[in-house]
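Visitor: The following comprises the amino acid sequence and a computationally predicted model.
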Amino acid sequence: MDHQHDNMEGDSEIHTNVSYNDGEVRVQLEDVYGAVPELEKNHEKEMHLIIVSNDLESFIHLHPKRVENGVYAASKELKGGSYQAFVDIVPKVQNYVAQPNDLQVGEGDQVTPSASLSASKDRTQDIDGKTVTLETDGLSTNDTTTLDFYLHGEEPEPYLGALGHVVILDEDAETFIHVHPTSDYKTTFETHFAHPGLYKVWAEFKYKDAGVLTFPFILQVDE
């Protein structure tokens, strides 16, 4: 079930445009010839849209629905500020690489992504009464990195066809990685980092009594 999207996989044959107006996020798609691409379902949805604030503090995972040919929309109230939006899709034919889309909400100029990250010393997060601990192996560009999430006795429910979802961005919000568990039975993920540096990780798990919760971590990747 594992898959990874990042922006190091060649040239994209699909262009994306993300806009926001009055509580609605819209995504427009077209390929390099101006045609509308056909999409495969990817973990139960045609489109996953990840929106992060430019300081990487806010994280939003939406599933826009097709409202017209090549246009998808989702309702979401966003606070004023500068964001980066990543359109996660699987076209039936064309090559696609997720790229950051500038998204400005409210007045003001779009601000360049700038996050003051430092690696998490404590890799245990408590969110809404739930606790998750992250253990890693192979945090370098030379290795496959394993991310093991321990839910302290909790059993996550399947969420969009997987036991969890992990989204990773570098501190410049340019490199986008989205991975799923390596099996149907445990919350272990694998990925590869092409460049050293600081990365922010958001792990999403669904609980029977709490719904979907997001647990953030910051990792230092060495060469």
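Guide: Sure, I can see it.
Visitor: all contacts plus neighbour counts: C-alpha atoms, from now on.
Guide: Fine.
Visitor: What separation is there between residue 169 and residue 185?
Guide: According to C-alpha to C-alpha, to the nearest Å, residue 169 stands 26 Å off from residue 185.
Visitor: Between those two, which has more neighbouring residues?
Guide: Legend: neighbour count by other C-alpha atoms under 10 Å for residue 169 and residue 185, higher for residue 169 (20 against 9).
Visitor: Correct me if wrong: that one contacts residue 177.
Guide: Yes: proximity of residue 169 to residue 177 meets the contact threshold set by C-alpha atoms under 8 Å, at 6.5 Å.
Visitor: does residue 9 sit in a helix, a strand or a coil?
Guide: coil (DSSP: H, G, I helix; E, B strand; the rest coil).
Visitor: Please compare the first structure with the one that follows:
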Amino acid sequence: MNTGLRITVFAAALAATFGTAYGVGSGVGEISPEPKPAAAHGEHEPAAHGGHEGSHASAAPPGGLQISDGGYTLDLRTPALETGRSTTLRFAVVQDATGRALTAYQQEHTKELHLIIASRDLTTYRHLHPIRAADGTWSTPVSLPEAGAYRVFADFTPRGGDGLTLGADLTASRTYRPAPLPAPGSTATVDGYKVSLKGRPAPAKSSRLTFTVTRNGKPVHDLQPYLGAYGHLVALRSGDLAYLHVHPNGEPGDGTTRPGPDISFTAAAPSPGTYRLFLDFKHAGEVHTAAFTVRTDGAVKQPEATTTASADREDSAHTH
């Protein structure tokens, strides 16, 4: 994923009535269609999967809302898991024209494919990097803490093609009770860090989102690169779980981007609504995820609140 904004939109079909979302930091139509610009120093305009060119809302159909797009289909070979047990999740990206699994990928941020798993109520979030076998089958161990409906996203770029995000439904057995959406807020705490958010997405208009990381009341000035950037941001829209994968303005080593305490992004929301933001950042050798609930303009005014974000992700989620 080139420096700049990477956006992908997806929607869910498994749980038709989901409109609540709860996020744990550890762990729409599209927020902003983005181009795949050549990397440039400093800040970049948004870039997106599914919509691609342009820093404003695109008329192209949103990506990630479907299991098939651009001539490729996500073949989820493990559609159900048992809650509380580590299970190997297997899938492949199939080329529609040939029926064969794709084996030629372009690396984006040091990986051929990024796998996101999120529960419908957004209480659980995973950012995984599975292993691909020679025949094109991907696999990764997954353990889900709660029963219910989940969405799986495969974020990738075929070699010589455009970036795509395909989505499929996943279920975990046992009794399921969705959690309530946490109140919108501008701060989150995770693993002893406090992360503050300034700004929020606005419908059809690019806006800046700036996250500031502190620890023990002091700004963190030595963030470490994680997958080639100082921060990664995924946004999910409450209700249909439309998906957005964003990358920050600037990159390590470009001569202008500092390693904290601020990490900035540019994004635009397709419509008023409530979104859950998951920010990954690395410090002292560990990856942490801070989660926020935000509402775009046009929704009920966002109150100030503080979210305590626990690290709800499996150990393999950020092991590379």
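Guide: Looks like it came in fine. The shown structure was predicted, so the numbers you read here are calculated from the model rather than taken from an experiment.
Visitor: TM-score for these two?
Guide: Scored against TM-score structural alignment, normalised by the length of structure 1, the superposed chains reach a TM-score of 0.87; 217 aligned residues with a C-alpha RMSD of 2.4 Å.
Visitor: residue in structure 1 matching residue 118 of structure 2?
Guide: In structure 1, residue 118 of structure 2 lines up with residue 52, judged by TM-score structural alignment.
Visitor: element containing the residue nearest the centre of structure 1, please.
Guide: Geometric centre of structure 1, nearest residue: residue 167, 3.7 Å, by C-alpha atoms, centre = their mean. Using DSSP states H and E, residue 167 of structure 1 maps to strand 165-170.
Visitor: how about that strand, aligned to which bit of structure 2?
Guide: Taking TM-score structural alignment, strand 165-170 of structure 1 hits residues 232-237 over in structure 2.
Visitor: Next, the mean deviation of the matching stretch compared to structure 1.
Guide: After superposition onto structure 1, stretch 232-237 of structure 2 sits on average 0.4 Å from its aligned residues (mean C-alpha distance after the TM-score superposition for structure 1).
Visitor: any residues touching that stretch, and which ones?
Guide: Residues from elsewhere that reach stretch 232-237 of structure 2, judged by C-alpha atoms under 8 Å, 6 or more residues apart in numbering: 28, 242-248, 273-281.
Visitor: Buried only: go through the residues you listed for me.
Guide: Buried members of the contacts of stretch 232-237 of structure 2, counted by 16 or more other C-alpha atoms under 10 Å: 28, 242-248, 273-281.
Visitor: In strands, which of these fall?
Guide: 243, 244, 245, 246, 274, 275, 276, 277, 278, 279, 280, 281 (DSSP state E).
Visitor: can you tell me which two in those residues are farthest apart?
Guide: Using C-alpha to C-alpha, the pair of those lying farthest apart is 274 and 281, separated by 22.8 Å.
Visitor: Count the neighbours of the match of residue 118 of structure 2 for me.
Guide: 21.
Visitor: distance of it from residue 98 of structure 1?
Guide: From residue 52 of structure 1 to residue 98 of structure 1 the distance is 14 Å (C-alpha to C-alpha).
Visitor: Would you mind stating the distance between the aligned partner of residue 3 of structure 1 in structure 2 and residue 159 of structure 2?
Guide: Matched by TM-score structural alignment, residue 3 of structure 1 corresponds to residue 5 in structure 2. For residue 5 of structure 2, the distance to residue 159 of structure 2 equals 20 Å [C-alpha to C-alpha].
Visitor: More neighbours: which of these two?
Guide: residue 5 (32 against 14).
Visitor: Thought residue 244 was touching that one, still the case?
Guide: No: the pair residue 5 of structure 2 / residue 244 is not scored as a contact, 9.1 Å apart, by C-alpha under 8 Å.
Visitor: Find the residue closest to residue 281 of structure 2 in space, skipping its chain neighbours.
Guide: Closest residue to residue 281 of structure 2 apart from its sequence neighbours, by C-alpha to C-alpha, 6 or more residues apart in numbering: residue 231 at 4.8 Å.
Visitor: What of residue 178 of structure 2?
Guide: Using C-alpha to C-alpha, 6+ apart, the closest residue to residue 178 of structure 2 is residue 121 (5.8 Å).
Visitor: got it, and residue 188 of structure 1?
Guide: residue 148 (4.6 Å).
Visitor: In contact with whichever residue in structure 2 pairs up with the one you found, which residues?
Guide: Per TM-score structural alignment, the equivalent position to residue 148 of structure 1 in structure 2 is residue 210. Residue 210 of structure 2 makes contacts with 197, 198, 199, 262, 263, 264, 265, as judged by C-alpha under 8 Å, 6+ apart.
Visitor: Separate out the buried members of these.
Guide: Using 16+ other C-alpha under 10 Å, the buried ones in the contacts of residue 210 of structure 2 are 197, 199, 262, 263, 264, 265.
Visitor: from those, which single one is nearest residue 9 of structure 2?
Guide: Taking C-alpha to C-alpha as the measure, residue 9 of structure 2 lies nearest residue 265 of these, at 17.1 Å.
Visitor: In terms of helices and strands, where is the aligned residue in structure 1 for the closest one?
Guide: Counting by TM-score structural alignment, residue 265 of structure 2 lines up with residue 189 in structure 1. Residue 189 of structure 1 is part of strand 188-191, with elements assigned from DSSP H and E.
Visitor: Same question for residue 292 of structure 2.
Guide: strand 286-295.
Visitor: Now do whichever helix or strand comes after that strand: which elements does it pack against?
Guide: Later in the chain than strand 286-295 of structure 2, the nearest helix or strand by DSSP H and E is strand 306-308. Helices and strands touching strand 306-308 of structure 2, by 3 or more C-alpha pairs under 8 Å, 6 or more residues apart in numbering; DSSP states H and E, are strand 187-190.
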